[in-house]
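S.K.: One predicted model, sequence on top.
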Amino acid sequence: MNEASLPIDRCDVLVVGCGISGLSAAVAAAAAGATVTVLERATPEEFGGNTRWTESYFRMKSETEVSDDFEELLVANAGHHIDPEIVQHAAAPYEDWPPHVKAHGMPDPELVATLAGEAGATVRWLQGFGVRFAALPTYFVTAAAPRLMPVGGGLALIEALRDEALRLGVAIRYRSTAQQLRRADARGELAVDTVGPDGSVRRIVARGVVLGTGGFEGNPEMLTRYIGPQARYLRPVARGGNYNRGEGIRMALDAGGAPAGDFGSYHAEPMDPRSAQVEPLVMSFSYGLLVNKEGRRFVDEAPGPVDVHYDPIARAIKDQPDGIAFMVYDQRIHEVPNWKKGIRTDQPPIEAGSLEALARACGIDTAGLLATVAAFNAACAGDADARFSPLAVDGVATAGLAPPKSNWALPLARGPFCAYPVMSGICFTFGGVKTNRDAQVVDNDGRTIPGLYAAGEAAGLYHQVYTGATSVLRGAVFGRIAGAHAARHAAPR
């Protein structure tokens, strides 16, 4: 079709994506009086991106306060070897930052402070649509951070927001995607070419565009480009990730947006590759050993509480032969209260009467596993049994072993022996576009791109280690901010 003959639709604010970020933006924009259209790749039965499938924990100690370590951890994980000159400038008022600092890919203090400062107000805003929050149990046997959870999880969030969006007159176009974006013309209008359910192309013109499109965990080409060939061993933790193909990030970068976040990394969870269910997690490895197919340990299984350390441990699994590891344990694990709540797979463990038989059943090198377990058992402390405390960081560690096991190190000697296969599941990617505290996309020269916004996974934030229970929260916070700002931007029309 000739570009000049494309059918054209208009609205004040176009939102791309129907997860927590997109729906928060749509509701906020519509409540401010804007006409809003939402594009959603999925069907009405599976709308909602990753949010639909997650418990959606918020790292908050109450409905009004984030955890005590919230800002500290986000700043600590701001990236590797940041130039002290960048840090020095970032300590000044934002208006005084030079362009290269405004465009820097780190999670700058403006973003972190806004996220922490607006968390409580965003919870109250969500409660206004009937969402209830409670400090519900998690799947972690030991946990270091408080977590607030919407009753009903992420599904409750997106259903409440969708219902409010429809009540406000928002138009939601399912099975529709955005393919190309053009920056604002002389009239201040952005154009987005979209593909609908029948494959036809339409153009939507709006004064504000909010990208709530998620990351690129569902795009093997982008995963391989940024993460490397080990990406072939990855798959999304939940079905929502398959819808996240990275178009929003690509469109924003093509429009001049600055990159932010760690494109070479992702938020990982350890999961059973045999299971087809959502989030088939294997989170109790702290009480056993993690070995690869060669029978070798490759990581400290228990450096501290599992909710702090499962992310880098799960990422390390992708670098093992065939991207697979095994949680090996013996009958002593039953001394850990509720250890099975960290096992969410629907598949049974592999069990055998001896380590040799277990190795054969798992496809692990027998000699390698026997040598590893023998070395581990020899490195366990003589008083380990007396000092073992499964529900607290107990310091019961190995001696002279590399890598060490820093806690809960009991010899594996009481058969029968069991194992779960574990792969690195990808929750979401870290790389996206740079945004400011108003969720406006920032270009490579530190300027905002008029009318263009990004929130959630499409906006880069994380480096190194994911600060747990902040992803859905930041999607709601910055989605709401983006929608309200986009509506104000559209008002002159």
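M.R.: Noted; the coordinates are in hand. Numbers count the residues shown, from 1 in each chain.
S.K.: For the rest of this, base every contact and every neighbour count on C-alpha atoms.
M.R.: Noted.
S.K.: I'd like to know which elements the helix or strand harbouring Ala121 is packed against.
M.R.: Using DSSP states H and E, Ala121 sits in helix 109-127. Packed against helix 109-127 by the contact rule (3 or more C-alpha pairs under 8 Å, 6 or more residues apart in numbering; DSSP states H and E) you find helix 70-76, helix 471-490.
S.K.: and after that helix, which helix or strand comes next?
M.R.: Later in the chain than helix 109-127, the nearest helix or strand by DSSP H and E is strand 133-134.
S.K.: Structure two is appended below for comparative analysis:
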Amino acid sequence: MNNDKTDVVIIGAGLAGITTALELLDSGFAITLVDGSSGQALGGQANEAFGGMLLINTPEQSRNRIQDSPELLLEDWLTAARFGDGDRWGRAWASLYAEKNRSMIYDWLHDRGIRFVPSVQWVERGLYGDGNRRPRYHIAWGCGRGVVQTLIRQLEQHPSRDRLTILRNHRVQTLTQDAGGVTGCRGQTEDGKPFEITADNTVVCTGGINGNLEKVREHWDACYGPAPENLLAGSSPDADGALHDQVDAIGGQVVNLHWMWNYAAGVRHPQPQFEHHGLSLIPPRSALWMDCYGRRIGPMPLVTGFDTHDLCKQIGHLPNQYSWQVMNRRIAVRELAVSGTDSNPDFRDGKLLKVVWHALRGGNPALMDWLIAECPDVVVADTPEQLAQAMAGVDGTVPVDTAGMIADLQAWDDQLACSSRLANDDQIRRLQHLHQWGPDKLRTCNLQPILDPKAGPLIAIREQLISRKSMGGIRTDLESRVLDASDQPIPGLYAAGEAAGFGGGGISGIRSLEGTFLSNCILNGRRAAQSISGRL
């Protein structure tokens, strides 16, 4: 068995692990960074992320004349989270985030050369103002991959690079202990060779459980309906929760695994990299969201951008647990987007002029053309009758109510034809609210009828629930130390990022304000490193 000794072993080379390693190298520690993913790429799920982060009191907020404060952010956070009496560590991490996100996350990234798109997006507003009361969603240039790869380059070029050992294709299977606490880890390489690493401190940064659909279904919250058989995977199978089980086995708390951040608008990936691989759409707000039979969902219509948690609850309780969005090409081109780095090449490549150009000219037709050509869940037709027939063919077993769907589409278009003082539809009110914020106005049609022959052809997209992020996990204190059943730190053991529920075993409670995932990997990782180095 290959046996190495180091000051700190970090298990998982995603954004949390990279951040922890950078901070510890700055303090002169010897580090071994272990990653079990196949291939040579480091960075984990961050490589695929869009790159949005929830931040306040930034220059971007100031330029957009957004007045915000830690107190207001924390109020919004606690309203969305709905913490219970046993969630004191999640609440404590939320308070820390509200107070320190500018200095611990934004300023740290800025000092390392990472910049943000000038406009601030307004997401997760809540259905009734019970979400973000201010725009706070900052998109990093380069998306998630740009962020994590910039930090990896700085690791590789660090003045103390000789104190860093990176072990790729090494999957940790167990944590090792003695009477004094955790002493490191053991595992196997990709070719089956055993290894052991002994360390004064061990940091678990292995992500969540959401790449393991069996485990996701095991912990599925009944608020979303029964665990779906047709659930799509939005996380790599490497995020399998195996280290959660190991932490539990040695007496660490693993909590709130039923808290998950799923999305309601998943489609089958045109080029799947693993079984049940899905894409998470940012769906059009001007489309009609319909059930599997083609009937409009209501009485409260579904509109994205307000309450993702509620969207998932609604879809999870529908017959067959999937939905349709029906629109025309004009709506699709202007409003539809796909979450992720490679689905947003202009943001990924830092092309500001192209971002502005696509916004001003009414969207990105190339993305829609790709989905139409490649995605099996997207159908196109010239008439609603033909569209209904194409929709029925996607599943092959569920009939579409053609007459009812046409009636719903006509009723919607009739509402749009009314003057604004006569229209009485909650979706119209939400669209009008979206038009009050500039970045949303650029991406939202101006009350566009769906059956408008000049805006065709018609498009329908079948959407399923897609599993994305674990919001529960290993319970940690504010130093990212793993806590035992008595809420005492287990000596030598830390956790950061998604493995820790992004802080405390669930910093977001039941509902995220969005943009709290990448940013908390940085906050958790930095706190772990500062605790280990005695700088807190």
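M.R.: Great, that's in hand. Since this is a predicted model, take the numbers as computed values, not measurements.
S.K.: circling back: can you give the contact residues for the helix holding Ala121 of the first structure?
M.R.: Around helix 109-127 of the first structure, the neighbours that count as contacts under C-alpha atoms under 8 Å, 6 or more residues apart in numbering are 63-66, 70-71, 74-75, 90-91, 94, 133, 157, 436-437, 473-474, 476-478, 480.
S.K.: What of stretch 160-176 of the second structure?
M.R.: By C-alpha under 8 Å, 6+ apart, stretch 160-176 of the second structure touches 11, 25-26, 28-40, 155, 182-190, 242-243, 246-247.
S.K.: Share the number of residues neighbouring whichever residue in the second structure pairs up with Val36 of the first structure, please.
M.R.: For Val36 of the first structure, the aligned position in the second structure is Ile31, judged by TM-score structural alignment. If you count neighbours by other C-alpha atoms under 10 Å, Ile31 of the second structure ends up with 26.
S.K.: re the thing from before, could you write me a PyMOL select line covering just the buried ones among the contacts of helix 109-127 of the first structure?
M.R.: To isolate the buried subset of those in PyMOL, counting by 16 or more other C-alpha atoms under 10 Å, use the following:
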select buried, resi 63+65+66+70+71+74+75+90+133+157+436+437+473+474+476+477+478+480
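S.K.: thinking again about what came up before, emit the ChimeraX select command for whichever of the contacts of stretch 160-176 of the second structure are buried.
M.R.: In ChimeraX, a selection of the buried entries from these looks like this (16+ other C-alpha under 10 Å):
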select :11,25,28,29,30,31,32,33,34,35,36,37,155,182,183,184,185,186,187,188,189,242,243,246,247
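S.K.: Show me the contacts of stretch 160-176 of the second structure that map onto helices.
M.R.: When DSSP state H is applied, those are split such that 25-26, 155, 242-243, 246-247 fall in helices.
S.K.: wait, which of these is closest to Ala460 of the second structure?
M.R.: Distances from Ala460 of the second structure to those, taken as C-alpha to C-alpha, are shortest for Ala242 (38.6 Å).
S.K.: which residues does the closest one contact?
M.R.: Here Ala242 of the second structure is in contact with Gln173 (C-alpha under 8 Å, 6+ apart).
S.K.: What residue in the first structure is paired with it?
M.R.: So, by TM-score structural alignment, Ala242 of the second structure is matched to Glu247.
S.K.: from memory Ile204 of the first structure sits against Thr194, does it?
M.R.: Yes: using C-alpha atoms under 8 Å, Ile204 of the first structure is in contact with Thr194, at 7.3 Å.
S.K.: out of the helices and strands packed on helix 109-127 of the first structure, nearest to Arg10 of the first structure?
M.R.: Among these, the nearest to Arg10 of the first structure by C-alpha to C-alpha is helix 471-490 (11.9 Å).
S.K.: what packs against that closest one?
M.R.: When contacts are defined as 3+ C-alpha pairs under 8 Å, 6+ apart, helix 471-490 of the first structure packs onto strand 8-16, helix 20-31, helix 109-127, strand 201-211, strand 448-454.
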